[in-house]
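[1] all I have is the shape, not the residue letters:
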């Protein structure tokens, strides 16, 4: 039985993607609240000098960066699964969307949500512009694909899901993106899915 501990907070999309995979792989874990106060402690800094979450501890291994944690969990506990294909082209597709999760998704919908919900010191207008450019591209891709990288769900879908699903909480509307909405529903129908806690919707941008 794995001995897994996850430092996280319930409202973080970065933590949510890791929680989703742990649940979908049926891996038991201990969730430890790591709010801002915890992250400022020296004990936490020894786990992650950047003082960021999530942090996953598996036995004697300490893992940081949510996308890196996703890769580790699949390679460690589900190496022959659909979550991260061995095929070079399919693996490259997964990596492409992991990069989009760390790029356009992080600095678009995620940033807008952080500003609106948590008063994060980020550029809201820039987040709206990035979202307005990225979401039509995502919509076009999903018009002909059920999932992002392959014909089945991969860690790329989990990495992108949380902040796209909660885009309206940042004032970014998903109205007019039916393919994205169908993709979100497909993720939500996967065994082990658990939603992020809902936050109040601000005025929709545009």
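    That came through fine. Quick caveat: nothing in here was measured; it's all calculated off a predicted structure.
[2] alpha carbons only for contacts and neighbour counts from here, please
    OK.
[3] helix or strand right after the longest helix along the chain?
    Longest helix in the chain, counting residues (DSSP state H): helix 124-142. Counting by DSSP states H and E, the element after helix 124-142 in chain order, helix or strand, is helix 155-165.
[4] and that following helix, what does it pack onto?
    helix 13-24, helix 66-77, helix 88-100, helix 178-188 (3 or more CA pairs under 8 Å, 6 or more residues apart in numbering; DSSP states H and E).
[5] let me know the angle separating the third one from helix 124-142.
    Compare the direction of helix 88-100 with that of helix 124-142 by axes from the mean of the first three to the mean of the last three CA atoms, to 10 degrees and you get 160 degrees.
[6] contacts for helix 88-100 next, please.
    Applying CA atoms under 8 Å, 6 or more residues apart in numbering, the contact partners of helix 88-100 are 67, 84, 85, 148, 149, 150, 154, 155, 156, 157, 159, 160.
[7] out of the helices and strands packed on helix 155-165, the one nearest residue 111 is which?
    Of all the helices and strands packed on helix 155-165, it is helix 13-24 that lies closest to residue 111, at 11.0 Å by CA to CA.
[8] on that earlier part again, what's the most buried one of the helices and strands packed on helix 155-165?
    Of all the helices and strands packed on helix 155-165, helix 13-24 carries the top mean neighbour count, a mean of 23, counting by mean count of other CA atoms under 10 Å.
[9] export the contacts of helix 88-100 to a markdown table and tack on distance to residue 53?
    Shown next, in a markdown table, are these (distance: CA to CA, whole Å):
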| residue | distance to residue 53 |
| --- | --- |
| 67 | 12 |
| 84 | 23 |
| 85 | 26 |
| 148 | 25 |
| 149 | 26 |
| 150 | 28 |
| 154 | 22 |
| 155 | 18 |
| 156 | 19 |
| 157 | 20 |
| 159 | 14 |
| 160 | 17 |
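[10] pretty sure residue 32 sits in a strand.
    Yes: according to DSSP: H, G, I helix; E, B strand; the rest coil, residue 32 belongs to a strand.
[11] want to compare, so here's the second one:
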């Protein structure tokens, strides 16, 4: 009997949210393994580093003995394995290239906007908050300009296809949570519209700070 997929999870992590949302959309049952990220810093414990992730980061999945870390890598894996329609990770070579490009951008969002949120919300005061916020605004400007160009071509999402992909899911949470790091989206209208569209997708589950949209 195949073991239930395990997700090493922290409810307030935007990166963990990405995986929970993908599992929900794909209809994949899983077992959440809570990790006391804050204040317990369990992800930095000797046991976690030795047995789960030597980098001391979340999320991590264990799929019947196959252990995979990094939120973006996990999204690729889950979509490749469980999405028979290839909606979330399209087969088209150009679309896949675009998705990969925006997955790398998601890492930059984590490095900047997520770090600003850690500083403000969880007391990570050793971080250079000015650098985090300026870096986040720079990457948000790239996203906003791109989404404005997409809209002018009649497209709503980061890749050039008609449907959202794992690229959108990878970039979404720490954009939507930017205010918790002292970063306003007021100057990024296309980005705000994209966040609104994403929150209105069928089956959106949300997390603390990013609630599912109500009826239109």
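    Everything's here; your move. Please read all numbers here as calculations on a predicted model, not as lab measurements.
[12] read off where the longest helix of the first structure ends up in the second structure.
    Counting by TM-score structural alignment, helix 124-142 of the first structure falls onto residues 129-147 of the second structure.
[13] average offset of that stretch relative to the first structure?
    Taking mean CA distance after the TM-score superposition for the first structure, the mean distance separating stretch 129-147 of the second structure from the aligned residues in the first structure is 1.3 Å.
[14] out of the contacts of helix 88-100 of the first structure, which is nearest to residue 28 of the first structure?
    Nearest to residue 28 of the first structure, judged by CA to CA, of the contacts of helix 88-100 of the first structure is residue 155 at 18.3 Å.
[15] stretch 183-201 of the second structure corresponds to what range in the first structure?
    Aligning stretch 183-201 of the second structure against the first structure (TM-score structural alignment) gives residues 172-190.
[16] circling back to that earlier point, put the buried members of the contacts of helix 88-100 of the first structure into a ChimeraX selection.
    A single ChimeraX command selects the buried members of these (16 or more other CA atoms under 10 Å):
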select :67,84,85,148,149,150,154,155,156,157,159,160
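[17] go through the contacts of helix 88-100 of the first structure and name the one nearest residue 135 of the first structure.
    Proximity of these to residue 135 of the first structure (CA to CA) peaks at residue 160, which lies at 11.6 Å.
[18] setting aside sequence neighbours, what's the nearest residue to residue 64 of the first structure?
    Once flanking residues are discounted, residue 64 of the first structure sits nearest to residue 55: 4.9 Å by CA to CA, 6 or more residues apart in numbering.
[19] what sits against that neighbour?
    6, 7, 8, 47, 48, 62, 63, 64, 65, 66.
[20] touching, the third one and residue 54? I think so.
    Yes: with the criterion set as CA atoms under 8 Å, residue 8 of the first structure and residue 54 qualify as a contacting pair; they are 5.1 Å apart.
[21] list the residues that contact both of those two?
    The contact lists of residue 8 of the first structure and residue 54 share residue 15, where a contact means CA under 8 Å, 6+ apart.
[22] the more surrounded of the two?
    Taking neighbours as other CA atoms under 10 Å, residue 8 of the first structure and residue 54 compare with residue 54 leading, 26 against 23.
[23] tell me the spacing between the more buried one and residue 121 of the first structure.
    20 Å (CA to CA, to the nearest Å).
[24] next one: residue 62 of the first structure
    29 Å.
[25] which one's more surrounded, these two?
    Taking other CA under 10 Å, residue 62 of the first structure and residue 121 do not tie; residue 62 has more neighbours (15 against 9).
[26] what do we get in the second structure for the more buried one?
    For residue 62 of the first structure, the aligned residue in the second structure is residue 67 (criterion: TM-score structural alignment).
[27] surely its match is in a strand?
    Yes: Residue 67 of the second structure forms part of a strand when assessed by three-state DSSP.
[28] and it, what does it touch?
    With contact taken as CA under 8 Å, 6+ apart, residue 67 of the second structure is in contact with 52, 60, 61.
[29] which ones among those residues map onto strands?
    60, 61 (DSSP state E).
[30] pick the one among the contacts of residue 67 of the second structure closest to residue 141 of the second structure.
    When these are compared against residue 141 of the second structure (criterion: CA to CA), the nearest one is residue 60, at 30.1 Å.
[31] how close does that closest one get to residue 67 of the second structure?
    According to CA to CA, residue 60 of the second structure stands 7 Å off from residue 67 of the second structure.
[32] list the residues that contact residue 105 of the first structure.
    Neighbour list for residue 105 of the first structure: 131, 134, 160, 163, 164 [criterion: CA under 8 Å, 6+ apart].
[33] who are the contact partners of the most centrally placed residue in the second structure?
    Central residue of the second structure (CA atoms, centre = their mean): residue 170, 3.6 Å from the mean position. By CA under 8 Å, 6+ apart, the contact list for residue 170 of the second structure reads 15, 18, 71, 72, 75, 102, 103, 106.
[34] no further queries at this time; thank you.
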